[in-house]
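> no sequence on hand, only this structure:
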């Protein structure tokens, strides 16, 4: 894969954005075998990430954030659905699992997760969200998740994502 650089343990991260550094540190603390990787081109979309990595779009573990509705806006929590890049999240299925959810705007995503849209990682959040892992990811041996920045990714098995997040694997996508 040309145009990218892995961040190996001990490599200086000072020139990378804070979100990327936070995820790289979290992966290292968990003893994850695959370091965060910095792509020279942005991978804000699943198609961009798949092209940059030379993998199928379904292997991109995209992060979709919802707002878990509460009586007071300041009590609303983020719900993170980590889904296969070739699938669409079924909001009704998510609601059935965690309660009523709504759209999350960029400010909500940034304030609750500490990441900007396009770089939301499954781990190392500012405030721990409710997390669901799409069972469709288990079609693949390896998937690629965001590492805190649109240029950051890391490889994992779906089982490793479940273990790192403590989240259940669930049916959260639209049929078809």
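Arrived safely, thanks for sending. Keep in mind the model is a prediction, meaning the values are calculated, not measured. Residues are numbered from 1 along each chain as shown.

> all contacts plus neighbour counts: C-alpha atoms, from now on.
Fine.

> burial measure for residue 54, as a count.
Residues near residue 54, counting by other C-alpha atoms under 10 Å, number 10.

> and residue 159, what element?
Per DSSP states H and E, residue 159 falls inside helix 158-165.

> hang on, I meant residue 62
Counting by DSSP H and E, residue 62 is found in strand 60-68.

> so what touches that strand?
46, 49-50, 76-85, 98-104, 108-109, 120-122, 137, 143-146 (C-alpha atoms under 8 Å, 6 or more residues apart in numbering).

> can you pull out the residues in contact with the helix or strand following the helix holding residue 159?
Per DSSP H and E, the first helix or strand lying C-terminal to helix 158-165 is strand 169-170. Here strand 169-170 makes contact (C-alpha under 8 Å, 6+ apart) with 132-135, 162.

> can you tell me the SS state at the residue lying closest to residue 165 once chain neighbours are set aside?
Excluding the flanking residues, the one nearest residue 165 by C-alpha to C-alpha, 6 or more residues apart in numbering is residue 123, at 6.4 Å. Three-state call for residue 123 (DSSP: H, G, I helix; E, B strand; the rest coil): coil.

> show me the strands in this structure, by range?
4-6, 37-39, 60-68, 77-84, 101-103, 130-134, 143-146, 152-156, 169-170 (DSSP state E).

> ok, longest helix in this structure?
Counting residues, the longest helix found in the chain (DSSP state H) is helix 18-29.

> report the buried residues of stretch 55-62.
By 16 or more other C-alpha atoms under 10 Å, the buried positions in stretch 55-62 come out as 56-62.

> what would those look like in a markdown table with distance to residue 128?
Output for those, formatted as a markdown table (distance: C-alpha to C-alpha, whole Å):
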| residue | distance to residue 128 |
| --- | --- |
| 56 | 29 |
| 57 | 27 |
| 58 | 25 |
| 59 | 24 |
| 60 | 22 |
| 61 | 18 |
| 62 | 17 |
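
> comparison target, given below:
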């Protein structure tokens, strides 16, 4: 049903954004990057946190980024990732397919500025086999997102010697 809700979300906004459906799982950043033939950073991972004030927020970061706890606390205060059983109930999307579109519960969406390093990113589309390709700016506009800086520095990808 989650993929259907994303389709309905796009239709309600009269958007013609193709949803990519694959036969292989894209439930992790590594799987998604391999399946789409892109670097891990282009995968826009969507995380759900509960803050100390009991507010649930959605945070979208580049796939190879890690949350910097100090930066996170400066913006949101203390927070914890939602446990998997709560993620689907609150977002309407299964773990591995969570996206900032068509959320079951209206939630504030924040996007880390690290996404702006790319012209195109791939967030999930409500399922563990789905994604969409769009610019970070379009993503922010679609979800009425707010830009924040909560990730640490991104380590350069390792290069392989021949």
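Yes, it's here. Owing to the predicted nature of the structure, the values given are computational and were not obtained by experimental measurement.

> about what we covered before: residue 20 of structure 1 is nearest to which of the strands of structure 1?
Of all the strands of structure 1, strand 152-156 sits nearest to residue 20 of structure 1, with 6.3 Å by C-alpha to C-alpha.

> reformat the contacts of strand 169-170 of structure 1 as CSV; add distance to residue 176 of structure 1 and neighbour count.
Shown next, in CSV, are the contacts of strand 169-170 of structure 1 (distance: C-alpha to C-alpha, whole Å; neighbours: other C-alpha atoms under 10 Å):
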residue, distance to residue 176 of structure 1, neighbour count
132, 20, 26
133, 18, 27
134, 15, 24
135, 14, 17
162, 24, 19
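
> show me what residue 61 of structure 1 lines up with in structure 2.
The alignment partner of residue 61 of structure 1 in structure 2, by TM-score structural alignment, is residue 44.

> once you drop chain neighbours, what's closest to the residue nearest the centre of structure 2?
Nearest residue to the geometric centre of structure 2 (C-alpha atoms, centre = their mean): residue 46, 2.5 Å. Spatial nearest neighbour of residue 46 of structure 2, chain neighbours left out: residue 60 (4.4 Å); criterion: C-alpha to C-alpha, 6+ apart.

> and the aligned partner of residue 70 of structure 2 in structure 1, how many residues sit next to it?
Aligned by TM-score structural alignment, residue 70 of structure 2 pairs with residue 92 of structure 1. Using other C-alpha under 10 Å, residue 92 of structure 1 is surrounded by 14 other residues.

> what's the distance between residue 92 of structure 1 and residue 40 of structure 1?
Distance, residue 92 of structure 1 to residue 40 of structure 1, using C-alpha to C-alpha, to the nearest Å: 37 Å.

> can you check residue 126 of structure 1 too?
Counting by C-alpha to C-alpha, the gap from residue 126 of structure 1 to residue 40 of structure 1 is 25 Å.

> repeat for residue 68 of structure 1
Per C-alpha to C-alpha, residue 68 of structure 1 is found 34 Å from residue 40 of structure 1.

> more neighbours, the two?
residue 68 (22 against 13).

> the more buried one and residue 4 of structure 1, how far apart?
36 Å.

> what's the answer for residue 136 of structure 1, then?
27 Å.

> the more surrounded of those two?
The neighbour comparison of residue 136 of structure 1 against residue 4 (other C-alpha under 10 Å) goes to residue 136, with 22 against 15.

> which ones are touching the residue mapped onto that one from structure 2?
Taking TM-score structural alignment for the superposition, residue 136 of structure 1 sits opposite residue 114 in structure 2. If you count contacts by C-alpha under 8 Å, 6+ apart, residue 114 of structure 2 has them with 61-62, 65, 149, 151.

> report the contact partners of the counterpart of residue 2 of structure 2 in structure 1.
Residue 2 of structure 2 maps onto residue 19 in structure 1, with residues paired by TM-score structural alignment. Contacts for residue 19 of structure 1 (C-alpha under 8 Å, 6+ apart) come out as 114-115, 147-149.

> max pairwise distance over the residues you listed: which two?
114 and 147, at 11.9 Å, using C-alpha to C-alpha across the contacts of residue 19 of structure 1.

> so for the two, which sits in the more crowded spot?
With neighbours defined as other C-alpha under 10 Å, residue 114 of structure 1 and residue 147 compare such that residue 147 has more, 31 against 21.

> tell me the residue in structure 2 aligned with residue 127 of structure 1.
For residue 127 of structure 1, the aligned position in structure 2 is residue 105, judged by TM-score structural alignment.
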